[in-house]
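**Q** Provided below are the primary sequence and the corresponding predicted coordinates.
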Amino acid sequence: MSDPLADVVTLLRPSAAFSKSVSASGPWRVRRAEHGRPFYCAVLEGSCRVAVRGHTPLILEGGDFVLVPAADGFETSSLTSFTEDEDTVPVEEHPGEFRLGRQDGPTDVRMLVGYCTFGSPDAGLLVSLLPGLVHVRGETRLAALVQLVGEEARQRRPARDLILARLLEVMLIEALRSRDGPTTSPGLVRGLGDDRLAAALRGMHERPTAPWTVARMAQEAALSRSVFFERFRRAVGVAPMEYLLAWRMALAKDLLRREGGGIAEVAARVGYGSASTFSVAFSRHVGLPPAAYAREHSHSA
């Protein structure tokens, strides 16, 4: 049986590119303007506020994990009101360890923050299938991973950075597959949390070459066509056929990168009856004809 989330994550190839340990006390605020970089924050103890552009601000507590697959801007701050116009300047106490706010006294919050990277050159399309924000709370497995990361970050043991990178990769995947987060936004994860929609999503991933229509998807989900369409759009954030197109194009890009030309074969493997029909759809969606895309990106597989 196909696993849609595993399919997307496998193509994304996530890794932890950069992380830092942060402790804070008193009032503080840090703002960052981003351009689609994946951002994460794991609160090891204490609490703080995070506001991601386009989403409702969140109060994070110990054990919480937030992942934003494509951040455009965000702000983290203390729960204590911060009245100054300028941001707090982090003070590096040790390599990779920073302090915010008061430099002495008890710590109000300790967290691990950073950025990850997606190895796929087609990350933008794949990220569009994921929620815009994932907030996980009360997940025992993820809390245990956060605890392990916190312990590893505090100690200067051999291979510390390698262990941290691997743990963070597992945290990212665990967060993406957590379906019960209090504020997970529309996307594949929320769709998979609905058993009816999950049946249709698994069908699309398992049989991308099938002649899918909304009616056939609804049948897979054991719902009426109209109920299925609305339920899918609300949960996943896009219409069913739009999701199918995005997934077929993601598969096509991966095949073209790994196998070069063979346009007719790629077309058949992603559900198109002819190379010309596929080429028109691919060019419209990607902005390049399949052959040109294969020439430009075959080295990046």
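**A** Yep, it's here.
**Q** contacts, neighbours, all on C-alpha from now
**A** Noted.
**Q** so which helix or strand takes in the residue positioned nearest the centre of the chain?
**A** In the chain, the centroid-proximal residue (C-alpha atoms, centre = their mean) is residue 69; its distance is 3.6 Å. For residue 69, the host element (DSSP states H and E) is strand 65-77.
**Q** next, the one to line up against it:
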Amino acid sequence: MTDPLAEVVSLLQPGAPFSKLVVASAPWAVRRTETGRPFYFVLLQGSCLLRIDSATHSDTITLNEGDFALLPSARSFATSSLDRQPPGDDEAVDTAIVAMPGGARVGDPDGPVDTRMLVGNCIFGSPDAAILVSLLPNWVHIQGEHRLSTLVQLVGDESRNDRPAREIVMARLLEVLLIEALRSTASSSTSSSLVRGLSDTRLALALRLMHQRPSDPWTVAQLAREAAMSRSAFFERFSGAVGMAPMEYLLAWRMALAKQLLRQREIAISEIAERVGYSSVSTFGVAFTRHVGIPPGRYAKRGVGAATA
């Protein structure tokens, strides 16, 4: 059966071209603010604390050697050595940060290095990144995964050696690491997301059916029957777990598929309409225009440039 998370990851077109090495000597603390870009951490040596702030609350997690953490839409976060708490928004940070080739030295520049990590911004190449990212957890923390640990070791080894084509290899390894982390359902995050929905056996069945057969005329009642739940119970459980109502999710997925097919410009709009669940080009056009802001024909002509719409 179709894997919804794998499809979302594929449509996101993830990449990790921007990274820097951070070496630290305890005690230390760093705080930074982002603009909603994806941000990741790869712990190569030692441990640290990571505080992730949202509009409603903060989460603090411990990152250990071999761990990978991803913030799909980073806003405000802080890291620190284990001997102190990561600073909040209103707390002063007095840790020394010294630039070095390829990264930064944090803490006492003469102290022993006890933590090494790769940090950086990811990119999501999809014009539909905003809606797709909304289906992911607020943060992803992967630990104890053999495949991920092996990739982390490869990344660490590459970062320590000045081999030919080092930057290209690093970028590719980080991209694979990012994809592995996104498609893993081992996240400990409890935020509403596709991952959380897929961890619920009944909701997972409904999600997979929507992805496998997006052209079917699904209703909440039909999906609830497939999940062996009452309509009201299914609606509340789905909305709470995934973060959006069932029909809202279905519409978002259909539109993401439609935009991908329109950009490819390989099949007629009438066939695209049928594939994403519309009985006519006109009804599809109305729905697409309301959702995207421009008609499907114009979107197809603009191609990738339509991402700005």
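**A** On my side now, so go ahead. Quick caveat, the model's predicted, so the values are computed rather than measured.
**Q** Show me what the residue nearest to the centre of structure 1 aligns to in structure 2.
**A** Using TM-score structural alignment, the partner of residue 69 of structure 1 in structure 2 is residue 72.
**Q** how far away is that match from residue 139 of structure 2?
**A** When distance is defined by C-alpha to C-alpha, to the nearest Å, residue 72 of structure 2 is 7 Å away from residue 139 of structure 2.
**Q** do residue 77 of structure 2 as well
**A** 11 Å.
**Q** And residue 129 of structure 2, by the same measure?
**A** Taken as C-alpha to C-alpha, the span from residue 129 of structure 2 to residue 139 of structure 2 is 16 Å.
**Q** cool, residue 132 of structure 2 as well?
**A** Taking C-alpha to C-alpha, one finds residue 132 of structure 2 at 14 Å from residue 139 of structure 2.
**Q** And residue 306 of structure 2, by the same measure?
**A** 29 Å.
**Q** Next, count neighbours for the alignment partner in structure 1 of residue 193 of structure 2.
**A** Residue 193 of structure 2 maps onto residue 187 in structure 1 when the alignment is built from TM-score structural alignment. Using other C-alpha atoms under 10 Å, the number of residues around residue 187 of structure 1 comes to 24.
**Q** same thing with residue 226 of structure 1?
**A** Counted with other C-alpha under 10 Å, residues neighbouring residue 226 of structure 1 total 12.
**Q** Look at the counterpart of it in structure 2 and give its secondary structure.
**A** Aligned by TM-score structural alignment, residue 226 of structure 1 pairs with residue 232 of structure 2. Following DSSP: H, G, I helix; E, B strand; the rest coil, we place residue 232 of structure 2 in the helix state.
**Q** need the contact list for residue 232 of structure 2.
**A** With contact set as C-alpha atoms under 8 Å, 6 or more residues apart in numbering, residue 232 of structure 2 has no partners.
**Q** Where in structure 2 does stretch 272-285 of structure 1 fall?
**A** Under TM-score structural alignment, stretch 272-285 of structure 1 corresponds to residues 278-291 of structure 2.
**Q** Grab the longest strand from structure 1 for me.
**A** For structure 1, the longest strand by residue count, based on DSSP state E, is strand 29-52.
**Q** what helices or strands is that one leaning on?
**A** Judged by 3 or more C-alpha pairs under 8 Å, 6 or more residues apart in numbering; DSSP states H and E, strand 29-52 of structure 1 is in contact with strand 58-61, strand 65-77, strand 109-118, helix 140-154.
**Q** Reformat the ones you listed into CSV and put distance to residue 48 of structure 1 next to each item.
**A** Converted to CSV, these look like this (distance: least, C-alpha to C-alpha, whole Å):
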stretch, distance to residue 48 of structure 1
strand 58-61, 5
strand 65-77, 6
strand 109-118, 7
helix 140-154, 16
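**Q** Could you check how far the alignment partner in structure 2 of residue 104 of structure 1 is from residue 207 of structure 2?
**A** Residue pairing (TM-score structural alignment): residue 104 of structure 1 is matched to residue 110 of structure 2. Note on residue 110 of structure 2: its distance to residue 207 of structure 2, by C-alpha to C-alpha, is 54 Å.
**Q** Please say which of those two ends up with more neighbours.
**A** residue 207 (25 against 7).
**Q** Centre of the chain to stretch 170-184 of structure 1, how far?
**A** Relative to its chain's centre, stretch 170-184 of structure 1 lies at 9 Å (C-alpha atoms, centre = their mean, to the nearest Å).
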